[in-house]
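Engineer: okay, here's the prediction I keep looking at, along with the sequence it came from:
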Amino acid sequence: MTDHMRRTKIIATVGPASNDAKTLKQLINEGVDVFRFNLSHSTHAQHKKTLAAIRKVSKELNTDVGILFDLAGQKLRIGNMKKPVEIKRGQEITLTKNKVMGTGSRISVNHNYLIKELSKGDKILIDEGRIELKIKRKTPAELICTVKQGGVLSSNKGINVTAPLSLKPLTKKDREDIKFAIENKVDWLALSFVRHKSDISDLKAFIKRNKAHFAVMAKIEKKEAVSNIDEIIEASDGIMIARGDLGVEMPVEDVPLIQKTIIEKCMQKGKAVVTATQMLESMINNRRPTRAEVNDIANAIFDQSDAVMLSAETAAGKYPVAAVKTMAKVAGKTESAIDYAWMLRDKEAWVSADITDAISFASCELVRDLGAALLVTSTQSGATAARVAAYRPPAPILAATPDKRVMNRLKLIFGVVPYLINPSKNINDMLAKAKQAAKQSSLVRKNDKIVITAGALVNVVGTTNLIKVETID
């Protein structure tokens, strides 16, 4: 058996604090598996420069990392203010669809939907919930509100509402960003402010019309998304639990339970799940994390997230490398306390009548029962590797694939070590390639047992139907 390998993946957001070659190299060496680009910020030119730097550094290090583009979506915001101004509980303030320079009594909003669809009595939250307003009355152009919780208003602060809106998440900017993503062959696209499965369907349809393919991740940060979570998981390739906005839209005490529920639902469906937002927030300015943050990461690992994500910590923080190092150490230590073999028994009820699913679970059971050092999947689309990973087997998963894009997408999946191979000629050639890949991966030693799962019809998507046990010679 090999020494413990960290299986929970780390996603790091790139930005001014981390987009130079030296820092990128350090981040990869400390354990970054996927780099996230927040398309709410910066320009295509800067993103292209950073992407080129990542790929150059990866080549120098003889490794690969996944690339996730996070689309900006329909973010509700107030407009520009003349200057920051304090508003106090009990005072009246007007939100208008007209473009005005904001004051303490009148501010503009960036979407007419707010004025059109909200009603008397609805709650409006500004600046991550720090300021709370309640609608007192409305006109066709304005919402007249009472301040329920005061604070300092400044330009372009975000708005959250608990009432449902018909706002579509895919914007004109998002469409331009998707075309940019196609040109640059990224691996994952994350859609912000998803409410319904149709939001994901619309995105996938747009991608298809542009003759491209991405793994699509739905960001869960709206109250409606939590209500529609089953259909959204079904429509998506992965889920990101974006706890920042979610903790504003929902009662904050509900978020930990929502996190646990979504992670389990994603595992049951074989979909990737990322726990994100404020995981090491204090490390933006401090070299050491708080004890609560360390516990938050550990909790996400105990919940069995595929990946944990850093945002401002690596994009704009003072200690991006230290943040990744901390996350990797906490993840590795926490995993060492988890008995994945024992937990596999609880997942037997998840197995469906689908052949690939049944084979995937059976291969995990064989790994457990034989004490195998490695589970090898030969995969065309990455689906089998993701399905196997969903059961969290007690050994690493080597995903041998002839498709480099699939290989990079799998960098985000729990426990998966993607490995690029040449296309197989027949089943015997495929099995030989799988065993050879295991030997070359440094994940096994002589006399270790490995479990291989694949399809008898080689190079055909969706045909997984066999398991073979081999001993490394």
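Structural biologist: Okay, I see it.

Engineer: C-alpha only now, for contacts and for neighbours.
Structural biologist: Noted.

Engineer: and Lys433, what element?
Structural biologist: helix 427-440 (DSSP states H and E).

Engineer: for that helix, packing partners?
Structural biologist: Counting contacts by 3 or more Cα pairs under 8 Å, 6 or more residues apart in numbering; DSSP states H and E, helix 427-440 packs against strand 374-378, strand 397-401, strand 449-455.

Engineer: that helix relative to strand 374-378, how many degrees between them?
Structural biologist: Put simply, helix 427-440 runs at 140 degrees to strand 374-378, going by axes from the mean of the first three to the mean of the last three Cα atoms, to 10 degrees.

Engineer: take a look at this one as well, against the first:
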Amino acid sequence: MERRTKIVATLGPATDADGMLDKLVAAGVDCARLNCSHGSHDDLRRRAAAVRAAAERAGRPLGLLFDLQGPKLRLSGDVEERTVAVGDVVTFSASGTPGAVKVEFDKFAALVTERSQIVIGDGVPRFAVERLDGEDVVARAVSPGPLSPRKGINVTYARPELPAITEKDRADLALACELGGDFIALSFVRSAADMQQLRELVTGHGSRARLIAKVEKIEAYEALDEIIGASDGLMVARGDYGVEAGVARVPLMQKDTIRRATQAGKFVITATQMLESMIQAPEPTRAEATDVANAVIDGTSAVMMSAETSVGAYPLESVTAMATIALAAEETPVIHGRARPIKGEDTSRAVMRAAVDLADELDATALIIPTASGGGARICAKYRKRRPIIALAHEDTIAEQLTLEWGVYPTIMETAESVDDMIESALKTARDFAGLAPGSRVVITSGRRTGTPGATNLVMVREIP
């Protein structure tokens, strides 16, 4: 229980080999991501089952995250390949106007506003919209680059013509709920309404999955507080945000998003190209190590790998490097993004904050939190204190959903009949799970009724039996 920052690894062909997933878990993976943009439903089923089996063998919970593709815009497959220079005027059309670059979305012109820029591929070329000509969009290049078939296309400050959740997303979402996904992430979120729509669909499937908003559009960052309020967690998806806003805007967006999400008590994952060179190399670059460390010092709840583990040549080395860098970075004197106390908290939140402060003041070995919903552990996690938080959940699902919380180590404990029985059981369960030495001092929380969410009103100092 040394590392506090959690690790998310994307599964794919590189992790399918016999024994590889077990090795990744042993190296430090806390949550497995299934990217719904790639692979069939059979692939998703097989990998989800592999995650549950690996967790059983490891004897600890593993989170299972389904990442929905979201709406994707692409240039047509018959676009003629060419290079665009600054100042070139290009017409984009959904209807196949002669001489125009065809876009595979019939309402493309309706997306565009006077503030919009059209961005191709990974950021170049980039076009400023000059005017609409019926169903065509006339734009002037502000940065050079190639146009080629099937390239991705982004429109900044777009009107809400694209559906937030596509038909493919709905099918993938149904599967994620069927397979008991712990987390579901929505791509290209633009507003809190997108997340509210996702929550209605998830609830309709009878799922309690935690919902993650991916911050990768300018509109999402501008509506960040509302999106935080409508989500259970955030992902700083730096790739597409860098495409839309420009790479120079990514670092401050990342730091600000981590700070604001943490203050609200929501977990946040930092993602995209963290160890990109390790797709083909057994060691990260110095710049990549610094990038991971900076995210940890910023206070991110988790760091994520995509192609590094899903299709890279060195998935195990990537996880090992990520864990090593994160652990070293946590030696920093201060985690910058940690939450600050606020006035006017309700009783349970104030009690949990007092428990965090007490454990810190007494230099307790651990903070032990029996929990019915995971809420108490989440409240404590946002303060980013060094003390390990041992969350004793009454359900497998709750334990799995705590795997992305900073500094929280979840396991299962049955509900006790009385508060006294619960406290004694919690001390023994935490001892056996975390290897706490008999006689070591811990802080433990409780309520007047066992197994009741939001009823915590008691903080005690006890010794491990």
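Structural biologist: Structure received. Quick caveat, the model's predicted, so the values are computed rather than measured.

Engineer: ok so, going back, ok, residues contacting the helix holding Lys433 of the first structure?
Structural biologist: Residues outside helix 427-440 of the first structure that contact it (Cα atoms under 8 Å, 6 or more residues apart in numbering): 374, 376-378, 398, 400, 419, 421, 424, 444-445, 452, 455-458, 470, 472.

Engineer: thinking again about what came up before, okay, the helices and strands packed on helix 427-440 of the first structure in a markdown table with mean neighbour count and distance to Val152 of the first structure next?
Structural biologist: A markdown table is the format used below for those (neighbours: other Cα atoms under 10 Å; distance: least, Cα to Cα, whole Å):
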| stretch | mean neighbour count | distance to Val152 of the first structure |
| --- | --- | --- |
| strand 374-378 | 28 | 55 |
| strand 397-401 | 27 | 50 |
| strand 449-455 | 25 | 58 |
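
Engineer: quick one: closest of those strands to Asn286 of the first structure.
Structural biologist: strand 397-401 (35.7 Å; Cα to Cα).

Engineer: report all helices and strands that the closest one contacts.
Structural biologist: Using 3+ Cα pairs under 8 Å, 6+ apart, strand 397-401 of the first structure is in contact with strand 374-378, helix 383-390, strand 416-420, helix 427-440.

Engineer: now the strands: where do they sit in the stretch 101-250 of the first structure?
Structural biologist: Ranges of strands in the stretch 101-250 of the first structure, per DSSP state E, counting those that start in this stretch, are 106-108, 123-126, 131-138, 142-149, 151-153, 159-161, 188-191, 215-220, 238-242.

Engineer: might you report the residue contacts of the equivalent of Ile397 of the first structure over in the second structure?
Structural biologist: Matched by TM-score structural alignment, Ile397 of the first structure corresponds to Ile389 in the second structure. Contacts for Ile389 of the second structure (Cα under 8 Å, 6+ apart) come out as 366-369, 377, 380-381, 407-409.

Engineer: tell me the contacts of the residue nearest to Glu308 of the second structure when sequence neighbours are not counted?
Structural biologist: Nearest residue to Glu308 of the second structure in three dimensions, chain neighbours excluded: Ile279, at 4.6 Å (Cα to Cα, 6 or more residues apart in numbering). By Cα under 8 Å, 6+ apart, Ile279 of the second structure lies in contact with 307-309, 311-315.

Engineer: the first structure: which residue goes with Ile279 of the second structure?
Structural biologist: Using TM-score structural alignment, Ile279 of the second structure pairs with Ile284 in the first structure.
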